[in-house]
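Chemist: Got a predicted structure here, sequence first:
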Amino acid sequence: MTEPEIIAALRLQNIPNIGDVTAKKLIAHCGSPIAVFEDKLHHLLKIDGIGKMTLKGLHDPIHLEEAQKEYEFLSKEDITMFYFMDDGYPTRLKHCVDGPILLFQRGNINLKHQKIVSVVGTRNVTNYGTSFCNQFIEEIAPLNPIIVSGLAYGVDIAIQKAAMDHGLQTIACMAHGLNQIYPKVHSKYKSKIEANGGFISEFWSTSQPNRENFLKRNRIIAGISEATIVIESAEKGGSLVTADLAHGYHREVFAVPGRATDKWSKGCNDLIKFQKAHLLTSAAELVYLLGWEIEEKKQKKTVQKQLFIELDETEQSIYSYLQMNGKQLLDTVALECNLPIFKVSSTLLNMEMKGVIRPLPGKMFEAI
């Protein structure tokens, strides 16, 4: 986009009564952000759903002045801007009617990789939640997914730290301008996140981390990914809002179950109980339900690293059973090998990475 086009888009984004849905409607009718400001008001009022209150302030010079200031800021900083029709704009977010018309990015984000998962949860994460974050990332790491979260206390930072520890790309979706980090204590992760991932936001440099901004940014977390995972949540909270948004976007939602008496598992248990989310106890379940397949080159790479594939005692037990009995259901393998299902799920995923078993439709597996 040219400088005048960028400024016009910023100007449109800055008008209080014009949200992203209305802005897209105006742009579609007029052809471009610039054309919106060049068109006559009486023409714009003929657009379905557009009234005088919506267009109030459309030509107020303050919005142009502020847009020019923000453009100057963006030009000086190492921040990339994506218009919602640009190729670099997140593909899945393009399909969300209320996705932001402008998205700002800092770091080394590569969204061409389409295995994107958003992870949210309580700020009061327990040891159980932290342990699951580490287990999940360890299991899913061979598939090299992108992990999206909000860099908040609790589940957010736990999952993003685990992702960084395993060399995965992680994206922090912020509720303020990219000229700051909130909470400030997490500024220490800034360089590491930018080195392999980065930060995204729809908010200007003048925006502060206000409560309404966190609720607004949740639609980006839900919309940018293929699936949203909730790891620990109370009965109410922003994580459940994100899950509802993901469900509304027709994305898969997963929830990690907890004990019925645990306050911080109540939200997750309710999501599962009311069939708003898939029960998630291991990465293998997500891989299966999303239909993710390990690319052949990854299998070859894994095998090349291990000229002689070593199986631990549990893996050997499962492999021997599958060799003797052929294709088997996950539940049957767990029963016959006398192992809990969550243990079998994670073990089968590891064995799949080693190239010794393959998943089949209907939660079945067979030895190679």
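Modeler: Received it, and whenever you're ready, just let me know what you need.
Chemist: C-alpha from now on. contacts and neighbour counts both.
Modeler: OK.
Chemist: At the geometric centre of the protein, which residue sits there?
Modeler: S118 (2.8 Å; Cα atoms, centre = their mean).
Chemist: what's around V241, how many residues?
Modeler: Using other Cα atoms under 10 Å, V241 is surrounded by 15 other residues.
Chemist: no wait, F214
Modeler: For F214, the neighbour count with other Cα under 10 Å is 16.
Chemist: Same question for A260.
Modeler: Residues near A260, counting by other Cα under 10 Å: 11.
Chemist: quick one, helices of the stretch 201-350 of the chain?
Modeler: Applying DSSP state H, counting those that start in this stretch to the stretch 201-350 of the chain gives helices spanning 211-223, 238-248, 266-273, 283-290, 296-305, 313-325, 330-336, 341-353.
Chemist: export these to a markdown table and tack on distance to F73?
Modeler: Formatted as a markdown table, the helices of the stretch 201-350 of the chain follow (distance: least, Cα to Cα, whole Å):
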| stretch | distance to F73 |
| --- | --- |
| helix 211-223 | 21 |
| helix 238-248 | 30 |
| helix 266-273 | 41 |
| helix 283-290 | 40 |
| helix 296-305 | 42 |
| helix 313-325 | 55 |
| helix 330-336 | 55 |
| helix 341-353 | 46 |
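Chemist: what's the closest of those helices to A255?
Modeler: With distances scored as Cα to Cα, the stretch of the helices of the stretch 201-350 of the chain nearest to A255 is helix 266-273 (5.3 Å).
Chemist: circling back to that earlier point, is it fair to say the residue nearest to the centre of the chain lies in a strand?
Modeler: Yes: assigned with DSSP: H, G, I helix; E, B strand; the rest coil, S118 falls within a strand.
Chemist: In addition, the following structure is provided for comparison:
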Amino acid sequence: MTIEDIALQMTPGIGIKGAVHLLERFGDARSIFAATADELAAKAGLRPDTAQLLVRRKGFPAAERELAHCRRNGIAAVASTDPEYPPLLREITDYPHVIYIKGCVEALSARCISIVGTREATPYGQTACNRLVGGLAERIPGLSVVSGLAFGIDVAAHRAALEAGVQTVAVVANPLPGVTPAQHTDVARDILVHGGALVTELHSQSKQNGNFYLARNRIIAGLSAGCIVVESPDSGGSLFTAHCADSYDRTVMAVPGRITDRASAGTNHLIRNRKAQLVLTADDVIRELMWDLGENPATLRAKPPTPELTPDEAGLLGCFRTDDPLSVEALGELTGLNPGELATLLVGLELAGAVRQLPGNRYMKL
């Protein structure tokens, strides 16, 4: 990380998407500041006034103050061009170029699962959260539970991770080293003591206006391989997090609730509308994320025996020539089968453990 990385963030007129655009054109922050105004305008399409702000290094005084703040408070500033930057977060289209981390930087690059939900959690939601986290902690080495340190399900997820002895990452909507809400300062301290991390995209000079929560939720989704919504009413930040996760092609899961419970209305609708996979146990989550097929499957579950397939099923399986998923439409074009025949064969392949259905009516060979 260089002072240019923070200065890019501090330059007026360069927002999140503007920084991403410039980095795509020039490769790194140093190259951006080394460019002339004409090069910035020609290569990145910047307006002349914005280009001049970069050329005149208007963001550097604030960047120097920010580096001093980070040193005083033990905060690591990590740029998207650094090897320590979380690889999953770097994949999203609106990634923050610089993130500020207190605690274990490596926790953000572990096997991350985000767990979010309503601020008005019920005993049912808290119990479901505890069981999911406890089950995952027993089965998944290197697990890291990501949430937003908010009231309700978020803080329940952090506490469950601490109880289970796994790392947890709190993404906060305020500059570090403080946390919001202040009532969860003790939980934040425990997160750091037990090898977790606090993370934000906001520098210490950010103006606090209460509008950073939705932007924070995209980072929760971006850090994680999958997102579990435990409880949510019909609207709320957790549904926005699920929407972000879906737009980033991450697996969205939801815990069902009673149809009469307001706190489960949002999760039930996600499941009904096929926006989320229904999960009841840690095993369900592991299967959805295909973590049972990870680098060391022996630590998770026994590998199933090679399935015995019919000639037609074997022929359909042969259409999967790579590890990339295929849609039902693509399989129909490749095989010439009608929808009914294709559906029957796909069910047979699923039962044999040869393919798995993914969101969007797609299938992946196992």
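Modeler: Noted; the coordinates are in hand. Every value quoted in this text rests on a predicted model; they were computed, and no experiment measured them.
Chemist: coming back round to it: quick one: what's aligned to the residue nearest to the centre of the first structure in the second structure?
Modeler: Structural alignment (TM-score structural alignment) places S118 of the first structure against S114 in the second structure.
Chemist: if I read this right, D28 of the second structure contacts T81, doesn't it?
Modeler: Yes: with contact defined as Cα atoms under 8 Å, D28 of the second structure counts as touching T81 (6.8 Å).
Chemist: out of those two, which sits in the busier spot?
Modeler: Between D28 of the second structure and T81, counted using other Cα under 10 Å, the more crowded position is D28 (20 against 16).
Chemist: And the more buried one, what's its match in the first structure?
Modeler: That one, D28 of the second structure, aligns with S32 by TM-score structural alignment.
Chemist: wait, what's in contact with that match?
Modeler: Going by Cα atoms under 8 Å, 6 or more residues apart in numbering, S32 of the first structure touches E5.
Chemist: cool, and the one 5 residues further on?
Modeler: If a contact means Cα under 8 Å, 6+ apart, then F37 of the first structure has A8, L58, H59 as its contacts.
Chemist: Buried ones among those?
Modeler: Using 16 or more other Cα atoms under 10 Å as the burial test, the contacts of F37 of the first structure include A8, L58 as buried.
Chemist: Specify which member of the contacts of F37 of the first structure is nearest to A163 of the first structure.
Modeler: Distance ranking of the contacts of F37 of the first structure against A163 of the first structure, using Cα to Cα, places A8 first at 37.5 Å.
Chemist: can you tell me the helix or strand for the closest one?
Modeler: helix 3-13 (DSSP states H and E).
Chemist: Please tell me how far that helix is from the chain's geometric centre.
Modeler: Between the centre of helix 3-13 of the first structure and the centre of its chain there are 27 Å (Cα atoms, centre = their mean, to the nearest Å).
Chemist: Check stretch 29-41 of the second structure too.
Modeler: Counting by Cα atoms, centre = their mean, stretch 29-41 of the second structure is centred 31 Å from the centre of its parent chain.
Chemist: Could you work out the end-to-end span of it for me?
Modeler: One end of stretch 29-41 of the second structure to the other measures 16 Å (Cα to Cα, to the nearest Å).
Chemist: Chain neighbours aside, what residue packs nearest to L111 of the first structure?
Modeler: Closest residue in space to L111 of the first structure, ignoring its immediate chain neighbours: P90 at 6.6 Å, by Cα to Cα, 6 or more residues apart in numbering.
Chemist: close enough to count as contact, the one you found and N110?
Modeler: No: assessed by Cα under 8 Å, P90 of the first structure is found out of contact with N110, at 9.8 Å.
Chemist: of those two, who's got more company?
Modeler: Comparing P90 of the first structure with N110 by other Cα under 10 Å, the one with more neighbours is P90, at 22 against 15.
Chemist: what residue of the second structure matches up with that one?
Modeler: Match for P90 of the first structure (TM-score structural alignment): P86.
Chemist: Touching, that match and I101? I think so.
Modeler: No: using Cα under 8 Å, P86 of the second structure is not in contact with I101, being 11.4 Å away.
Chemist: surely E352 of the first structure meets R358?
Modeler: Yes: E352 of the first structure is within contact range of R358, at 5.8 Å (criterion: Cα under 8 Å).
Chemist: which residues do those two both contact?
Modeler: Counting by Cα under 8 Å, 6+ apart, nothing touches both E352 of the first structure and R358.
Chemist: Mind telling me what element K25 of the first structure is part of?
Modeler: Using DSSP H and E, K25 of the first structure maps to helix 20-30.
Chemist: To what extent does that helix diverge from the second structure after superposition?
Modeler: With mean Cα distance after the TM-score superposition for the first structure, helix 20-30 of the first structure departs from the second structure by a mean of 2.5 Å once superposed.
Chemist: So which residues make contact with that helix?
Modeler: Helix 20-30 of the first structure is contacted from outside by 12-13, 33, 35-36, 39, 44, 47, 50, 97-101, using Cα under 8 Å, 6+ apart.
Chemist: Just the buried residues from those residues, in ChimeraX please.
Modeler: Those of the contacts of helix 20-30 of the first structure that count as buried under 16+ other Cα under 10 Å are selected in ChimeraX with:
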select :12,13,33,36,44,98,99,100,101
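Chemist: I'd like the contacts of helix 20-30 of the first structure as CSV, with secondary structure and distance to I231 of the first structure appended.
Modeler: Below are those laid out as CSV (DSSP: H, G, I helix; E, B strand; the rest coil; distance: Cα to Cα, whole Å):
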residue, secondary structure, distance to I231 of the first structure
L12, helix, 37
Q13, helix, 33
P33, helix, 40
A35, helix, 45
V36, helix, 43
D39, coil, 48
L44, helix, 45
I47, coil, 43
I50, coil, 40
V97, coil, 27
D98, coil, 26
G99, coil, 25
P100, coil, 26
I101, coil, 30
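Chemist: Tell me how many other residues surround the closest residue to G57 of the first structure other than its chain neighbours.
Modeler: Of all residues not flanking G57 of the first structure in the chain, I15 sits nearest, at 6.9 Å (Cα to Cα, 6+ apart). By other Cα under 10 Å, the residues close to I15 of the first structure number 20.
Chemist: So I15 of the first structure lies in a helix, does it not?
Modeler: No: assessed with three-state DSSP, I15 of the first structure is coil; it does not lie in a helix.
Chemist: how about the contacts of F37 of the first structure in TSV, adding distance to K301 of the first structure?
Modeler: What follows is the contacts of F37 of the first structure, written out as TSV (distance: Cα to Cα, whole Å):
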residue	distance to K301 of the first structure
A8	49
L58	57
H59	59
